[in-house]
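Chemist: With the input below, show me the fold.
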Amino acid sequence: MNQNLSRRDFLKIAGVSLGALAFSPYRLPYFDYLSAPKRLPEFPGSEIIGRVVENGIDLRNRPTNDDALNTSIGKLNADSLVEWNRQVVGNVIYGLSNQRYVETPQGYIYASVLQPTRNNPNTPIAEMPAGQPGFWAEVTVPYVNLAHEGTVQSPWLKSNIEYNFPPRLYYGQVVWIDQVRASNGFTEYRWNEDVNGHGYGYGAYGEFFWADGAAFKILTDEDVAPISPDFDPNEKKITADLDRQTLSCYEGTNEVYFCRISSGLSYDPATGLTSDKLATPVGNLLTHWKI
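Modeler: Next up, the predicted model:
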């Protein structure tokens, strides 16, 4: 039966279908997929690419979440990618402080659930640098799919398998690479999530993953060198403004870096009441560890 679908109806149907796929219980063929080599996919062509970070995110025809205006025209699931046109000031209610939306060709998405990324693929090296056990590398594409090697150990990977969601690394993540191979028709790097200091912590499980080497920028000594190494460390300061949700770095009185942040919650999400249970601690604090 032929039926003309409006853009709104199409997006709603697409959202429901993708949601069912993302949360269906794992199927046996998933384990074949888990270890299969994977090339980088094609990404949107915009300078900035937005990655949706949660499931069931509203795509809206206006930059507001006011339910009375019925602005939702579809649902987007985690890792959906959109062309990022610009940020606009919207009308955000229900206790949310961030008023920004991102304008895309299809509609508006709340900025707090959209990661800005870029697609900057790299030319991978053909073999490991001589005399080095490995190197640090940064993901410079929206995401890269992983091919697992060995036994599934970590809770996060078991959860991905349960919900049939592909394991990935994301734009900006830095990982330890300890092997290079080209046996599958393209160059792959092996991410070693080991338990001896190269993992992300929280009980690294020593798993191995292969990924398309084009996704990674090899970090050099210059990339990780201290900013202004000759400046007195006692005159360097990092200030986090929890009211404005911003972070500034100072050398003396000169601001040398600025960015927006998402700090801890100043309220209890279970009750909605003000609470310091999940809040970022205030005061003059020492920097114990920096990545």
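Chemist: only C-alpha atoms for contact and neighbour calcs from this point on.
Modeler: Noted.
Chemist: residue boundaries of the helices in the stretch 101-250 of the chain?
Modeler: When secondary structure is read from DSSP state H, counting those that start in this stretch, the stretch 101-250 of the chain shows helices at 155-162.
Chemist: Strands along the stretch 151-291 of the chain, start to end?
Modeler: In chain order, the stretch 151-291 of the chain shows strands spanning 168-170, 174-181, 188-193, 207-212, 216-218, 236-241, 246-251, 254-260, with DSSP state E, counting those that start in this stretch as the criterion.
Chemist: JSON lines please, covering the ones you listed and showing distance to Val92 and mean neighbour count.
Modeler: Formatted as JSON lines, the strands of the stretch 151-291 of the chain follow (distance: least, Cα to Cα, whole Å; neighbours: other Cα atoms under 10 Å):
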{"stretch": "strand 168-170", "distance to Val92": "28", "mean neighbour count": "18"}
{"stretch": "strand 174-181", "distance to Val92": "33", "mean neighbour count": "20"}
{"stretch": "strand 188-193", "distance to Val92": "40", "mean neighbour count": "24"}
{"stretch": "strand 207-212", "distance to Val92": "39", "mean neighbour count": "22"}
{"stretch": "strand 216-218", "distance to Val92": "37", "mean neighbour count": "22"}
{"stretch": "strand 236-241", "distance to Val92": "21", "mean neighbour count": "16"}
{"stretch": "strand 246-251", "distance to Val92": "19", "mean neighbour count": "16"}
{"stretch": "strand 254-260", "distance to Val92": "18", "mean neighbour count": "12"}
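Chemist: Please give the structure of this sequence too, so both can be compared:
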Amino acid sequence: MGNVARPESSRRAATRHFWYNSDTMNKTYTRREFIKLAALSLGSLAFRPFAPQKAGNETGFVVRVAAASVSVYAQPDDTSRIVQQRYRDELVNVYHEIVSDKGPGYNPVWYRVWGGYMHSARLQTVREQLNPVVERIPAGGLLAEVSVPYTQAYMPGPRDTWSEVYRLYCDTLHWVIALDEGPDGGPWYRLKDELNDAEYHVPAEHLRIVRPEEMSPLAVDVPPEKKRIEVSIEKQMMWAYEEDRLVFSTKVSTGVLKRDRSINGIPTATPVGEFRVISKMPSKHMGGGQLTNDLEAYVLPGVPWTTFFDGTGVAFHGTYWHTNYGMTMSRGCVNLRPEEARWVFRWTTPVTEYGEIEKRGYGTRVIVT
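Modeler: You can find the predicted model right below:
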């Protein structure tokens, strides 16, 4: 799709969509500075240190720009005139969805927005749900889902300072290990990163605690050897069978076919062959493990409902950085919508108990062709 230069007027307009201010990002704050800036935001939308501004949509739904930029076109057609650009993490009101006869054929879904049309591929549908705070956190922690468009995580530092680290996005899952007083004096959950063991904080009301029944196993009366999953790279489809009965099917995004290898030296193409589910993790930090607030870095904390079936790290998992199912998009994994990934997680074996960070075993058969 096309691209245009970002005019000065667009840069000014973009800042009005956020409680962030570009001059105050990438900074370490003392508690006093943090509280002062947060208090200023009560009378102005100029700054909000840990969440986006509400989009205020009453008739349609809201999407988050999940790429560096996404074009707004005059028509639902990527050969039409580009009207403007929308930039990473902006929230956009969608008036309605359109299936365009101009395609693309694998994903012809476009959104009618202010000023034109945006293709759905790099837009994440989000919600704005604030949650009651759970004060008692058990020793093993609680699994929680981000239920706002995004929440900015902070790490406490020396001399009562707080520094930005990851931005955590809607539908991602994280392990809550404690409830602390945050930099604004309010209740913030302390999260434990399973990859790098880092601990950082987000406002507690931004996370919804996952109930045990939401991850309880499905079809437990079906013998495990009667279950199988088939994936077609050519068709970008996945099917789940109980013996020969189809019980689930959906479009997927498998690995991009590249001659070079990904940053960890593993091919980006999804491997073909017959596999078994070997590990399941409801929350997985993928990509690099470095602590950063760089929004363009390849760090993906909290990837939801991860079901590994190959020792190189290939898995079924939920995806929050694109919705372009039907096209190869990944670095080898099988991308699914988060709710579909949760179904796969629950339906496959080995069975995961609530509170387990990882479950390993010789599980459901997976055939990739």
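Chemist: so what number do they get for TM-score?
Modeler: The TM-score (TM-score structural alignment, normalised by the length of the first structure) is 0.70; 247 aligned residues with a Cα RMSD of 3.8 Å.
Chemist: Dump the strands of the stretch 151-291 of the first structure into JSON lines; add distance to Phe31 of the first structure as well.
Modeler: Below are the strands of the stretch 151-291 of the first structure laid out as JSON lines (distance: least, Cα to Cα, whole Å):
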{"stretch": "strand 168-170", "distance to Phe31 of the first structure": "15"}
{"stretch": "strand 174-181", "distance to Phe31 of the first structure": "21"}
{"stretch": "strand 188-193", "distance to Phe31 of the first structure": "18"}
{"stretch": "strand 207-212", "distance to Phe31 of the first structure": "14"}
{"stretch": "strand 216-218", "distance to Phe31 of the first structure": "25"}
{"stretch": "strand 236-241", "distance to Phe31 of the first structure": "44"}
{"stretch": "strand 246-251", "distance to Phe31 of the first structure": "42"}
{"stretch": "strand 254-260", "distance to Phe31 of the first structure": "39"}
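Chemist: Out of those, which gets nearest to Gly201 of the first structure?
Modeler: Closest of the strands of the stretch 151-291 of the first structure to Gly201 of the first structure is strand 188-193, at 9.2 Å (criterion: Cα to Cα).
Chemist: who's in contact with that closest one?
Modeler: For strand 188-193 of the first structure, the surrounding residues in contact (Cα atoms under 8 Å, 6 or more residues apart in numbering) are 175-182, 198-200, 204-213.
Chemist: What's Asn120 of the first structure aligned with over in the second structure?
Modeler: Matched to the second structure by TM-score structural alignment, Asn120 of the first structure sits across from Gln129.
Chemist: From Ser232 of the second structure, how far out is that match?
Modeler: In this structure, Gln129 of the second structure and Ser232 of the second structure are separated by 36 Å, where distance is defined by Cα to Cα, to the nearest Å.
Chemist: same check, this time on Pro108 of the second structure
Modeler: Distance of Pro108 of the second structure to Ser232 of the second structure, given as Cα to Cα: 20 Å.
Chemist: Ile367 of the second structure too?
Modeler: Summarising the geometry, the distance separating Ile367 of the second structure from Ser232 of the second structure, computed by Cα to Cα, is 9 Å.
Chemist: got the contact list for Pro134 of the first structure?
Modeler: That one is not Pro; residue 134 of the first structure is Gly. With the criterion set at Cα under 8 Å, 6+ apart, Gly134 of the first structure makes contact with Met128, Trp176, Ile177, Asp178, Gln179.
Chemist: The fourth one against Pro129, yeah?
Modeler: No. Asp178 of the first structure is not in contact with Pro129 according to Cα atoms under 8 Å; the separation is 10.0 Å.
Chemist: Apart from its neighbours in sequence, what residue is nearest the aligned partner of Glu251 of the first structure in the second structure?
Modeler: Using TM-score structural alignment, the equivalent of Glu251 of the first structure in the second structure is Glu242. The shortest distance from Glu242 of the second structure to any residue other than its chain neighbours is 4.7 Å, reached at Lys227 (Cα to Cα, 6 or more residues apart in numbering).
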